[in-house]
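K.L.:
give me the fold of what follows.
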Amino acid sequence: MAEDAQRDEDGVFANHQASEDQALGSERRAQPLSLEQLLKKREAEKAAQARPVFLSKEERQAAALARRAEEVAARRAQLEREIAAAAHKDEIERRRELELIKQQYLGAGPERKKAPKATERFKFVFDWDAKEDTSRDLNPLYQTLHDAPLLFGRGFRAGIDRREQRKAAAGHEAELLRASRSRTGAAASAEDRRQEARRAAEADRYEGKDMSTDAHWSEKRREEMTERDWRIFREDFSISYKGSNVPMPLRSWEEAGFPDPVRRAVERAGYAKPSPIQMAAIPLGLQQRDVIGIAETGSGKTAAFVLPMLVYILGLPPMRGRPEVEAEGPYAVVLAPTRELALQIEEETRALAHYTDFRAVSVVGGQSIEEQGFQLRKGCEIVVATPGRLVDCLARSYAVLNQCNYVVLDEADRMIDMGFEPQVVGVLDAMPSSNLRPVEEEEEEEAEGGGGSAVEKAMSLRKDDNDEKDDRDAKANSMDSPSATIKPPTIYRTTTMFSATMPPAVERLARKYLRRPTVINIGATGKAAATVTQRVLMLKDNEKAQALERELETMGEEQRIIVFVNTKRQCDAVARTLDALGYRSTLLHGGKTQDQREESIKGFREERYNVLVATDVAGRGIDVPNVALVINYDMPHSIEAYTHRIGRTGRAGRKGAAVTFLAPGDTEVYYDLKKFLEDSGAPVPSQLAHHEAAKQKPGAAPRREAIQYAKK
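P.N.:
Now for the predicted structure:
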């Protein structure tokens, strides 16, 4: 027994000793290795890996079998996963199929919300819905919403009444001041109460720029107009700009600030208010800015460039009675494509220069060039010319352009179409190139906000006649002294271009001779005026005479009518037909002399003739008032010519009509005419709309038809 007890004690002691050794070992293992031990261990592992290990054949076979077993196990696990995924997918499809069967046969479908009746849709519900949070009203976070003031109380939120926002900001400021005084125990003084009442009154007052109380732009003075008013004004008159630092348009003639001679001439001409092109172009012209105007025919473009030109010349030294100034050539040149248009511009220029001593000379073909050269040598401020005749005068030294710094190209696209581009370039190159505005200076002026008005800038150059004579005498006596030389102020060239379209050749001219021009678009360019009613009749050539007679019978005897044809022979034939019908008709075509053409236009304007039969020579630029009807007896070969033909009626805001006889031989313009009528909102005849030539542009590749072959 004693031995057994001794053995038990020894066993307990041994177990206790083993547990202590195990605890000490775990403590040792728990301690991390030092850096030296880690480095030694890594070096040993590298050495072991670098040392080659030689395996016996049995060991290599065992390793290969182990790798093979691992690959087989991995492949089996992958196969089991794929089988399980397929089974899961089949189970989902089976459940979905069962659900569809239940819906089909048991009527178990998704719960749909019943649409409320119209009478119950806006009915007030007194009961709470189970999804609504009834404790929200008791939450202080929602009871005291934080409204952050924008820009420290000076900003406004869009879409909310500005007056109400000002009142709320003033009330919030007053509440903060009262809370601050209550914390400090200070009482509000009389001055504090007055300031608080003043702030509340200012916040409650309507501002002039508030949209709710803003007046119409026609009821405001010019200085009261806002940016929004100008935007509405431009939209009302279909005015659009392309350029920088564009001045605001005119609303009335009083806002132009014309000198007295020009203002009186406008009143004498009976212009009640400016047209849209005049509203936009005159302020730019008064600043001597280069302008490209694109507007519909009959919109008053002539006065839009003549009036700023007269203001510009009024600011220059007088020319009459000063041979040394007259010998340097005119101050301004206006180029027009046709003789008739040039003579018309000359006539209107003289009317607007009635209260000045300016002389306007026309230089056109069909007249004696020697007589025109004599008039040019006598001196004139303004020359209105066609490009070809003016180039001839320059070549023969009948004219010089040494001091011409104001150029107008009217109907520039028409001049290019007629092949006058070399002549136009020759005229522009004959002017002093040193007067072209440098690009750098133009950029500086634009950065400073544009140049000043010509009424202010140019008139400052003009002096009293007596003072100017004294100055010239004083300068003449002191010319020998180099120190007395005074450099005259630089006057840069101003170029104004009006055109109905902008072909590449016109853009090329503009890039070369215009400096940062402002492009003005009035209305929808390339379209007929809204005052012109268009009709197209599909006829054969032998049906045109009867149709012409029917159209003329609907018009009164005193109404002016223009009949356009394509050839001089057709013009004579139609005129003979009209004479046989008893109409007072006259002819206008290129086969007539200049005197005959002028006499025809004069008689038509004076109502000695009520029908004018003309070719395209009168289709552009000729302004005959109160033309009630334009008949295109022959459809022109281009849609541009059609546009300018029908532009002879419906001018200056008056109503007019245009009737076109469309023949089977005019298929090359079917597509363009159909598109033009659709864009202008005019009716398109069904024969034209469904004609094959009107479905695609001439010259386009024909659309290949789909061919279906019969199955065998």
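K.L.:
hey, let's count contacts and neighbours off CA atoms from now on
P.N.:
Noted.
K.L.:
mind listing what's buried along the helix or strand harbouring Gly388?
P.N.:
Per DSSP states H and E: Gly388 is located in helix 387-395. Neighbour counts using 16 or more other Cα atoms under 10 Å place Pro387, Gly388, Arg389, Leu390, Val391, Asp392, Cys393, Leu394 of helix 387-395 among the buried residues.
K.L.:
for it, packing partners?
P.N.:
helix 421-429 (3 or more Cα pairs under 8 Å, 6 or more residues apart in numbering; DSSP states H and E).
K.L.:
off-centre distance for the helix it packs on?
P.N.:
Helix 421-429 sits 30 Å away from the centroid of its parent chain (Cα atoms, centre = their mean, to the nearest Å).
K.L.:
how about stretch 227-237?
P.N.:
The answer for stretch 227-237 is 14 Å, by Cα atoms, centre = their mean.
K.L.:
for comparison, sequence B:
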Amino acid sequence: MPVDGLHERRLLENFDNLGLSPLVLGNLAALGLTKPTPIQAQAIPHIVEGRDLLGLAQTGTGKTAAFGLPMLTRLIAFGKRPAPKTVRALILAPTRELATQIADNITAFAQGSPIRVFRVVGGASINVQSERLARGVDVLIATPGRLLDLLDRRALTLSETTYLVLDEADQMLDIGFIHALRKIARMLPENRQTLLFSATMPKLMSELADSYLKEPVRVQVAPPGQAAEKIEQAVHFTTQGEKATLLAEYLGKHPGELAIIFNRTKHGSEKLAKLLDGWGFSVGAIHGNKSQGQRERTLAAFRASEIQVLVATDVAARGLDIPQVAHVYNYDLPNVPENYVHRIGRTARAGRDGKAVAFCAPLEMADLRSIEKMMKKPIPVVGGQPHAEGAGSGMSKPAGRRPGGGNGGGKSFGGGKPQGKPQGQRQGKPHAAKADGGARPPKRASRRPKGERAA
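P.N.:
Just a heads-up that it's a prediction; the model follows:
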């Protein structure tokens, strides 16, 4: 490598050399962040210069800081407050949980500045949100549906929004937000800076980038569809009816360690959470049928390790940054291969190691093959035997049985038959499942991030 190239690379290994404002740098230091990740080091200088950008990076690599830090640097330099009902910077996210996490991070990065940060999502009072927007906002983090509701009410205008971020843009396309995105885009000024960030790059995403971005810089730090190297992956072949018992065996081998279990459906997630709760595990659930308050309380309790097991649909597959998560279990395989990468990306964060086990029933063989094709490599087998393509489903129900059976397991992931009562259970008689799908988090866990009004 030429000397000048080596010198440039060393410069980019420090936040001080990326063109960020002194206030933002001070907040980074207070947060213990001194060295940028590859996506941050490569993207921030281009964004500070005002370029449109398409950023592709694995989940958990710091994409929020990659767009948030230079955005705040530019807004702080602007020097005056936004006019009533206007928004200077708009960040769109596909889920409430991701929007909340982005708002938390941006608020922390902007600490001590006059920047007004606000989040609007469904499930909260739209009247309260309208009142807050009336004063004007520097940075608005929103889900597309709720933003359109507020625009229809004329609670805000996007005529002065000159900074647009689409975070996890591929998921917004996957869950049907394309028409909402196009409608929102028509309300934005032509002269704006636009950033698209994602971990995968489906064909429709490429078409969206072409229509939204002007002469963009493309920054890619890993091939799309690849999982982080620190995630130890495995697949365990079983029947649908034996999955709950097998899951209890795995959970019992790792008492006190945080685990996320992914299920395809809202009903299935709730049912599984109640079953695990009845078996004595400390468990909560989040899915689309939960109120916003329930989801936030459950996540707060999980972050604080007050519950150790979180059962979720793909609402939790993106954006949840909880470094203590040591295990991810794909109870049901996703039928969209890219979602597998996002799900297992909830572990092995912040430089830690993590393990991800997929339970594969006979009818899920095609889903498994699609995932392996996308990743360009097979997932190691730690239990059971691969099913024949098109085999029967074995859809017997667990019917509330206590864990005890199993299909055999790999030593590395703690499979195999348990000896007596599974480890990790609460002592005494198992109590009935709570109405919100798990151990009820304490009221103090419902505090909202700074910069937001109660909703």
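K.L.:
could I get the TM-score for this pair?
P.N.:
Once superposed, the chains reach a TM-score of 0.81 (TM-score structural alignment, normalised by the length of structure 2), with 391 aligned residues with a Cα RMSD of 2.2 Å.
K.L.:
now the helices for the stretch 301-450 of structure 2?
P.N.:
Secondary structure of the stretch 301-450 of structure 2 (DSSP state H, counting those that start in this stretch): helices at 337-344, 365-375.
K.L.:
go through those and name the closest to Gln226 of structure 2.
P.N.:
Proximity to Gln226 of structure 2 (Cα to Cα) singles out helix 365-375 among the helices of the stretch 301-450 of structure 2, at 5.7 Å.
K.L.:
which residues are contacting the closest one?
P.N.:
Residues external to helix 365-375 of structure 2 that are found in contact with it (Cα atoms under 8 Å, 6 or more residues apart in numbering): 225-227, 333-338, 340, 360, 378-379, 387-390.
K.L.:
before we move on, what about stretch 252-269 of structure 1?
P.N.:
By Cα under 8 Å, 6+ apart, the residues outside stretch 252-269 of structure 1 that reach it are 250, 273-274, 279, 282-283, 307, 310-311, 351-356, 455.
K.L.:
quick check: of those, which lies closest to Glu202 of structure 1?
P.N.:
Checking those against Glu202 of structure 1 with Cα to Cα, the nearest one is Leu250 at 34.5 Å.
K.L.:
just tell me the aligned range of stretch 87-104 of structure 2 in structure 1.
P.N.:
Mapping stretch 87-104 of structure 2 onto structure 1 (TM-score structural alignment) gives residues 330-347.
K.L.:
equivalent analysis for stretch 42-60 of structure 2, please.
P.N.:
Residue span in structure 1 matched to stretch 42-60 of structure 2, by TM-score structural alignment: 280-298.
K.L.:
next: stretch 346-353 of structure 2.
P.N.:
On structure 1, the counterpart of stretch 346-353 of structure 2 by TM-score structural alignment is residues 648-655.
K.L.:
the matching stretch: which residues count as buried?
P.N.:
Result for stretch 648-655 of structure 1 [16+ other Cα under 10 Å]: buried residues Arg648, Thr649, Gly650, Arg651, Lys655.
K.L.:
circling back: of the contacts of stretch 252-269 of structure 1, buried ones?
P.N.:
Using 16+ other Cα under 10 Å as the burial test, the contacts of stretch 252-269 of structure 1 include Leu250, Pro274, Met279, Ile282, Pro283, Leu307, Leu310, Val311, Leu352, Ala353, His354, Val455 as buried.
K.L.:
for the fifth one, helix, strand, or coil?
P.N.:
Of the three states, Pro283 of structure 1 takes helix under DSSP: H, G, I helix; E, B strand; the rest coil.
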